[in-house]
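1. the sequence and its predicted three-dimensional model are supplied below.
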Amino acid sequence: MKKYLILFGLLSLLAFGWKASDDRDAAVESAIKKSLPLLERGSHLFLKNAQALVNCHSCHNQGLGLVTFAMAKEKGYQVNDTIYAEAMDSTRHQWITNGDTRALMEDDDPVATLITGDYDLWGLAANHFAGDKLTDILARNIMHMQTADGSWFSPGKRPPMEYFSFSVTALAVKNMQVYLPGVLRPEVEQRVARARAWMTQTTPRANEERVFQLLGLTWCKGDTAFIAKQARKLLSEQRSDGGWAQLDSLPTDAYASGQALYALNQSGQLAVTDEAFQKGIGFLLRGQEKDGSWHVKTRSFPFVPFVDSGFPHEKDQFISAAGSNWATMALLLAAKNPEQEP
């Protein structure tokens, strides 16, 4: 009799586990289907409204947005073709319509090229854009901005996206390897080695730095034991609610949590099935607003023209759009192929 009871209990646990798994998969799919249209709309409206003010595109809506769109398309989610093409086109032509190509070639352009250019090239690379003369020029320009210690200096003072040297260094390393021609391979390898040394020897303090240290070292094939060590440190920052915070003094939010999950997974240090990853997914699912967004509070002093993209959360919409992209990217890692609606 006892054997039957034990067997019944095991079968019940298995059945419950399957149901719980099915429920989580459905919740992840639902969350993605709510956030993607909002991110698409925000991308379109930012570009539309920016024309009258600054004639530019953004890291938070188009840079990260294109990475999200690429992941969604690869996972089988529907992305609006017109909005996707618009985001790609604005990124490819940003440096022709709003920048001086000759200045780029002569390295006589604003230092702000670094962060915008790096996010642009990452977005293009995520979508398997083969490159052209302009991406070549932009990647060369970024390469020449490497500092003596092997890092790149972040020109912006708008944390977290435009502030930390780890962010631009990691992205520069990735983009040089993707978009610079073979004839420059010896120089690229030498510069990557210097950047790898800097990222290994420099101690990250904020979540953004820990995330991009992991990503940068992964992208440039850093020491695997060191990557694992740093991943454990980032994982140790996960709080009891399942999320991460941008700074020790701040509460957990979707921006820090989404990017931590993404970096830990992409560095090969945390599988989507691991308890810590699922705990992070739970945090994101609980924090999503009914409109499909995640609200992240800004901590930047505004000094560029404000472009209303129609994204929720008013003056917090830039960082909330970025946070919603990171959150959606993490969810996409955990998602199965969606059930297509009839």
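-> Here it is on my side, so go on.
2. hey, let's count contacts and neighbours off CA atoms from now on
-> OK.
3. quick one: the host helix or strand of Ala15 to chain centroid distance?
-> In the assignment (DSSP states H and E), Ala15 maps to helix 2-50. Relative to the centre of its chain, helix 2-50 is centred 21 Å away, using C-alpha atoms, centre = their mean, to the nearest Å.
4. would you mind identifying the next helix or strand past that helix?
-> Sequence-wise, the next helix or strand downstream of helix 2-50 (DSSP H and E) is helix 64-75.
5. tell me the first helix or strand C-terminal of that next one.
-> Where DSSP H and E defines the elements, the next helix or strand beyond helix 64-75 is helix 81-97.
6. can you report how many residues lie near the closest residue in space to Leu331 that isn't next to it in sequence?
-> Excluding its sequence neighbours, the residue lying closest to Leu331 (C-alpha to C-alpha, 6 or more residues apart in numbering) is Val28, at 6.3 Å. Neighbourhood size, Val28 [other C-alpha atoms under 10 Å]: 24.
7. same deal with Lys233?
-> Around Lys233 there are 12 residues (other C-alpha under 10 Å).
8. so it, which state does it fall into?
-> Lys233 carries the three-state label helix when classified by DSSP: H, G, I helix; E, B strand; the rest coil.
9. roughly how far apart are it and Ala327?
-> 21 Å (C-alpha to C-alpha, to the nearest Å).
10. now swap in Ser90 and tell me
-> 24 Å.
11. the more surrounded of those two?
-> Ala327 (34 against 18).
12. what's the helix or strand for the closest residue to the more buried one other than its chain neighbours?
-> Leaving aside its chain neighbours, Ala327 sits nearest to Gly258 (4.2 Å; criterion: C-alpha to C-alpha, 6+ apart). Taking DSSP H and E as the criterion, the element that holds Gly258 is helix 254-266.
13. the closest residue to Ala245 other than its chain neighbours - how many residues pack around it?
-> Nearest non-adjacent residue to Ala245, counting by C-alpha to C-alpha, 6+ apart: Thr252, 4.1 Å away. Neighbourhood size, Thr252 [other C-alpha under 10 Å]: 21.
14. show me the contacts for Thr252.
-> Taking C-alpha atoms under 8 Å, 6 or more residues apart in numbering, we find Thr252 in contact with Arg239, Gly243, Trp244, Ala245, Gln246.
15. farthest pair within the residues you listed?
-> Spatially, the most separated pair among those is Arg239 and Gln246, at 11.9 Å (C-alpha to C-alpha).
16. structure B:
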Amino acid sequence: MRAGHFWTMTVTMAWAIGGLAVSGPVGADEPRLTPVAVQNALAKTIPLLQLSGAAYREQRECFSCHHQGLVAVTVARARHFGVAVDRKQARDQSKFAHAYFKGREKRIRAGEGVPGGAYNGGYALWGLHADGWTPDSVTRDLVKYLKTKHRHDGSWRIRTHRPPLEDSHFTATALSLRGLQLYAGPDEAKDLGERIPRVRAWLLKAKAKTNEDRAFRLLGLAWAGVEIGEVRKIGKKLVKRQRTDGGWSQIKDLESDSYATGQALVALKTAGVLKSSDAAYQRGCRFLLKTQNPDGSWLVRSRSKPFQTYFESKFPHGKSQFISICGTCWATMALLETLPASKAR
């Protein structure tokens, strides 16, 4: 059996070992993880994400992974679980992304013109597909672009380093693979089939050093159809990195946060390593509920060197707003997985 589901009950319990733990009983000060609690927690979150996405478009002309790609995927997941979203706003996000790459088609067809490289193109295709965008000349151009950037060793490389969002070859590789799977045409099936084994081999061999690496390695392995036993073996190592507070951290020396925690949970669920009913998953979600701000956001402190002039995108947390909107997206997607699937709104 292969692990290839996009978002994929046994309850386990373990106690802290060396500062790490996967689960335990709910303490008196721990929030209860119920559908009502999750729905209430996200009542302000989705409108805030969509508001900030629109504000970004008003001030910038470029596609962004933080305000377009991740927000589009998160809003689509919210719809899947019956959470009300502004569908016009979601489509406007997609139109903005599409128009940006359409305006650069000549450069993209020449193998350039995608700021951020393959990672950026992968996020764009992931977001467009989440919103139900039909394949067209723009998606074909991005697919071709990703193919030109595919290395012989099976990987795609990150070009710039702005941790944690834009810092991992695993992220670039997993998202590029997913972009090809989502938008490559039927006539490209043979080519894709020849690429996937190279991707698998690289993902299995390369060493993950950060939570971003580990999460996207797991997503990449699942999307590449690696045998489920191998995926779970690797995924359990990520589970063991869960801390006593229920969260995960981006790197060893940082505190647990919503970005690393939500990302780890989504990867573990998607890859079939954890179910949302598993104790470790629920403990992580309780950490998220406990650390959410009253406005519906989560704060993630920026550790990247700024490269553009500061501006307000109507998302909280000042100079940490870009990475905070990413952390809020990952946290939201993780919490959504605890809800029953519902008719999209």
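-> Received it, and whenever you're ready, just let me know what you need. Being a predicted model, the structure only gives us computed values, none of them experimental.
17. that older thread, pretty sure the residue nearest to Leu331 of structure 1 is touching Leu284, no?
-> No. Val28 of structure 1 lies out of contact with Leu284 (C-alpha atoms under 8 Å); the separation is 9.4 Å.
18. what's the counterpart of Leu331 of structure 1 in structure 2?
-> Residue pairing (TM-score structural alignment): Leu331 of structure 1 is matched to Leu335 of structure 2.
19. would you say that match is within a helix?
-> Yes. Assessed by three-state DSSP, Leu335 of structure 2 belongs to a helix.
20. show me what Ile115 of structure 1 aligns to in structure 2.
-> Per TM-score structural alignment, the equivalent position to Ile115 of structure 1 in structure 2 is Tyr119.
21. mind listing what that match touches?
-> Going by C-alpha under 8 Å, 6+ apart, Tyr119 of structure 2 touches Trp156, Arg157, Ile158, Glu166, Thr171, Ala172, Thr173, Leu175, Ser176.
22. next, the angle helix 87-102 makes with the helix or strand hosting it.
-> Assigned by DSSP H and E, Tyr119 of structure 2 belongs to helix 118-130. Compare the direction of helix 118-130 of structure 2 with that of helix 87-102 by axes from the mean of the first three to the mean of the last three C-alpha atoms, to 10 degrees and you get 140 degrees.
23. what's the average distance of helix 118-130 of structure 2 to structure 1?
-> Compared with structure 1 after fitting, helix 118-130 of structure 2 deviates on average by 1.3 Å (mean C-alpha distance after the TM-score superposition for structure 1).
24. can you show me the helices along the stretch 101-250 of structure 2?
-> With DSSP state H, counting those that start in this stretch as the criterion, the stretch 101-250 of structure 2 has helices at 105-109, 118-130, 137-148, 169-183, 189-205, 211-223, 228-239.
25. Ala344 of structure 2 is nearest to which of the ones you listed?
-> helix 118-130 (12.9 Å).
26. how distant is that closest one from the center of its chain?
-> 11 Å.
27. again with stretch 175-188 of structure 1
-> 23 Å.
28. next: stretch 302-309 of structure 2.
-> Here stretch 302-309 of structure 2 is found 20 Å from its chain centre; the criterion is C-alpha atoms, centre = their mean.
29. same thing with stretch 202-216 of structure 2?
-> That offset, for stretch 202-216 of structure 2, works out to 15 Å (C-alpha atoms, centre = their mean).
30. same question, stretch 241-251 of structure 1
-> 17 Å.
31. return the set of buried residues in that stretch.
-> Buried residues in stretch 241-251 of structure 1, counted by 16 or more other C-alpha atoms under 10 Å: Gly242, Gly243, Trp244, Ala245, Gln246.
32. find me the equivalent region of stretch 228-238 of structure 2 in structure 1.
-> With TM-score structural alignment as the criterion, stretch 228-238 of structure 2 aligns to 224-234.
33. do stretch 276-294 of structure 2 as well
-> Under TM-score structural alignment, stretch 276-294 of structure 2 corresponds to residues 272-290 of structure 1.
34. now stretch 173-187 of structure 2
-> Going by TM-score structural alignment: stretch 173-187 of structure 2 matches residues 169-183.
35. mind listing residues that contact that stretch?
-> Here stretch 169-183 of structure 1 has contacts from 118-119, 121-122, 125, 131, 135-136, 139-140, 142-143, 151-153, 188, 192, 195, 212-213, 215-217, 219-220, using C-alpha under 8 Å, 6+ apart.
36. ok so, going back, which of the contacts of Tyr119 of structure 2 does structure 1 keep?
-> Of these, the ones still in contact in structure 1 (both residues aligned by TM-score structural alignment, their matches' C-alpha atoms under 8 Å) are Ile158, Glu166, Ala172.
37. quick one: map Val108 of structure 2 onto structure 1.
-> If you look again at residue 108 of structure 2, you'll see it is Ile, not Val. Ile108 of structure 2 maps onto Leu104 in structure 1 when the alignment is built from TM-score structural alignment.
38. so its match makes contact with Asn141?
-> Yes. Contact status for Leu104 of structure 1 versus Asn141: in contact at 6.0 Å, counting by C-alpha under 8 Å.
39. pull up the overlap in contacts between these two.
-> Counting by C-alpha under 8 Å, 6+ apart, nothing touches both Leu104 of structure 1 and Asn141.
40. for Ala26 of structure 1, give its distance to Phe301 of structure 1.
-> As judged by C-alpha to C-alpha, Ala26 of structure 1 and Phe301 of structure 1 stand 39 Å apart.
41. swap in His313 of structure 1?
-> When distance is defined by C-alpha to C-alpha, His313 of structure 1 is 17 Å away from Phe301 of structure 1.
42. who has more neighbours out of the two?
-> The neighbour comparison of His313 of structure 1 against Phe301 (other C-alpha under 10 Å) goes to His313, with 16 against 9.
43. residue in structure 2 matching that one?
-> Residue correspondence to structure 2 (TM-score structural alignment): His313 of structure 1 is matched to His317.
44. helix/strand/coil for the residue nearest to that match when sequence neighbours are not counted?
-> In space, and not counting its chain neighbours, His317 of structure 2 is closest to Leu299: 6.5 Å by C-alpha to C-alpha, 6+ apart. Secondary structure, three-state DSSP: Leu299 of structure 2 is coil.
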